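# Build me a structure from this.
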Amino acid sequence: MGFGINRVVVSGRLCKDPELRATRSGLDVMTVRLATEDRKRGADGAWVDDASYLDVVSFGGVAAAAARQLSKGSRVVFGGRVRQRTWEDEAGTRHYRVEIVADDVVVCGERAKAACAAPAPAQPPVAAAPVAAAPVAPADVYDEDIPF
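Alright, predicted model coming up:
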C-alpha cells in the first residue's frame, strides 16, 4: 500500500445542535453537520456564496467536551481525518457516507470569548525554591564553521 496523508481542517457553523450518544461499550459519540462557505463566480461574473454541508463525528472525551460547548450556529474548527463508511440496508442497497472524524475541536466566536473571559479560580502563591544556575559551556561553533 502506498503512502498517503489523511488530514483535514475545516471551519464553519453548526447546522443544528450536536447529537451525543454512547455505544454499547460506553464510548461517547458526537455527530453534527457543519456548514462551510466558499465563493465562486456565477454565470454573470458576480461572486456568489456557495455552501457545503459536511458530516462530522467525534469519539470519547473530545466528543463529550465538544457536545457540552457547541450548539446550533456555533462557529467551530474541526481537525481530523476523512473516512468513508459503507453499509448495506435490508433491501440490499449499498450506501456510502463520507465524514470527518474529528480529534481536534476549537470553538470560535462569542462562546469561546466568554469561556476565555471567565476568571480562573484563585490559586495561592507558590513559593519558588532558589535554583542554582548551571554553568554554561562555551560554544564550539565559530563564524568560520558556518557554511553561509
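# Only C-alpha atoms from now on, for both contacts and neighbour counts.
Fine.
# so residue 116 sits in a helix?
Yes - checked against DSSP: H, G, I helix; E, B strand; the rest coil, residue 116 lies within a helix.
# Following up with a second sequence; could you model it the same way so I can compare the two?
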Amino acid sequence: MNGTVNKVILVGHLGDDIKMHYFEGGNCIGRFPLATNETYINKSTGEKINSTEWHNLVVRNKAAEICEKYLSKGDKVYVEGRIKSRQWQDDSGSQKYTTEIQVTEFTFLTLKKESEDSRSQINKPKYDEDDMPKNDLPY
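Now for the predicted structure:
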C-alpha cells in the first residue's frame, strides 16, 4: 500500500436515469446523479434541517449496462468507489471542473421491477470490480 486511501461509500437515491455514452470498440460509460440526505437539529433554533448532497457517479462497461437495465430515478443503491476530479475546456474556452465518483462496487437496494411488481421477490444483484472490465476510457 502506498500510504494513501481514496475510497467512498454512499447509500442514496438516483436523481435521474442512467445516461449512457458509447465508444468505438464496444466500451461504454454510464453517468447518474446520486442524492444522499442528512437530517439534523439546528442547536440555536431547534429547527429540523434536511440537507441533500448530490454526487456525480460514473460506471463503466458491463457495470454501466447492468445499472441502466435495473436502476431508474428514485431507486436506492449502495456504491463504493474512488473520487476523481477532472477539468476540460468548454466550447467558449472556459475551464470547467467536476468531481465524480468512479464506482467500483454496487448493490441494488431497490430495483425498477420492484416498484412495478409491488416489491416482488427479486434477487438483488451485487457487483464489484472483479465483475467489471478494467478500461480507462476517455470522457
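# In terms of helix, strand or coil, where does residue 111 of structure 1 fall?
Per three-state DSSP, the local secondary structure of residue 111 of structure 1 is helix.
# So it versus residue 38 of structure 1, what's the distance?
The gap separating residue 111 of structure 1 from residue 38 of structure 1 is 24 Å, by C-alpha to C-alpha, to the nearest Å.
# More neighbours: these two, which one.
Between residue 111 of structure 1 and residue 38, residue 111 has the larger neighbour count (other C-alpha atoms under 10 Å), namely 15 against 10.
# and the more buried one, what does it touch?
69, 74 (C-alpha atoms under 8 Å, 6 or more residues apart in numbering).
# Try it again at 10 Å.
Residues near residue 111 of structure 1 by C-alpha atoms under 10 Å, 6 or more residues apart in numbering: 69-71, 74-75, 117.
# again, but for residue 108 of structure 2
Counted by C-alpha under 10 Å, 6+ apart, residue 108 of structure 2 has contacts 11, 67, 70-71, 75-79, 123-127.
# Check residue 67 of structure 2 too.
When contacts are counted by C-alpha under 10 Å, 6+ apart, residue 67 of structure 2 touches 17-18, 30-32, 59-60, 77, 106-108, 111.
# Output those in JSON lines, with secondary structure and distance to residue 90 of structure 2 appended to each entry.
As requested, the contacts of residue 67 of structure 2 are exported to JSON lines (DSSP: H, G, I helix; E, B strand; the rest coil; distance: C-alpha to C-alpha, whole Å):
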{"residue": "17", "secondary structure": "coil", "distance to residue 90 of structure 2": "24"}
{"residue": "18", "secondary structure": "coil", "distance to residue 90 of structure 2": "23"}
{"residue": "30", "secondary structure": "strand", "distance to residue 90 of structure 2": "21"}
{"residue": "31", "secondary structure": "strand", "distance to residue 90 of structure 2": "19"}
{"residue": "32", "secondary structure": "strand", "distance to residue 90 of structure 2": "20"}
{"residue": "59", "secondary structure": "strand", "distance to residue 90 of structure 2": "23"}
{"residue": "60", "secondary structure": "strand", "distance to residue 90 of structure 2": "23"}
{"residue": "77", "secondary structure": "strand", "distance to residue 90 of structure 2": "32"}
{"residue": "106", "secondary structure": "strand", "distance to residue 90 of structure 2": "31"}
{"residue": "107", "secondary structure": "strand", "distance to residue 90 of structure 2": "34"}
{"residue": "108", "secondary structure": "strand", "distance to residue 90 of structure 2": "34"}
{"residue": "111", "secondary structure": "coil", "distance to residue 90 of structure 2": "35"}
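# Show the buried residues in these.
17-18, 30-32, 59-60, 77, 106-108, 111 (16 or more other C-alpha atoms under 10 Å).
# Please identify which two of those residues are farthest apart in space.
Greatest spacing in these, by C-alpha to C-alpha: 60 and 111 (19.1 Å).
# How about the contacts made by the residue most central in space within structure 2?
Central residue of structure 2 (C-alpha atoms, centre = their mean): residue 57, 3.3 Å from the mean position. Listed by C-alpha under 10 Å, 6+ apart, the contact set of residue 57 of structure 2 reads 14, 18, 30-34, 79, 81-84, 99-103.
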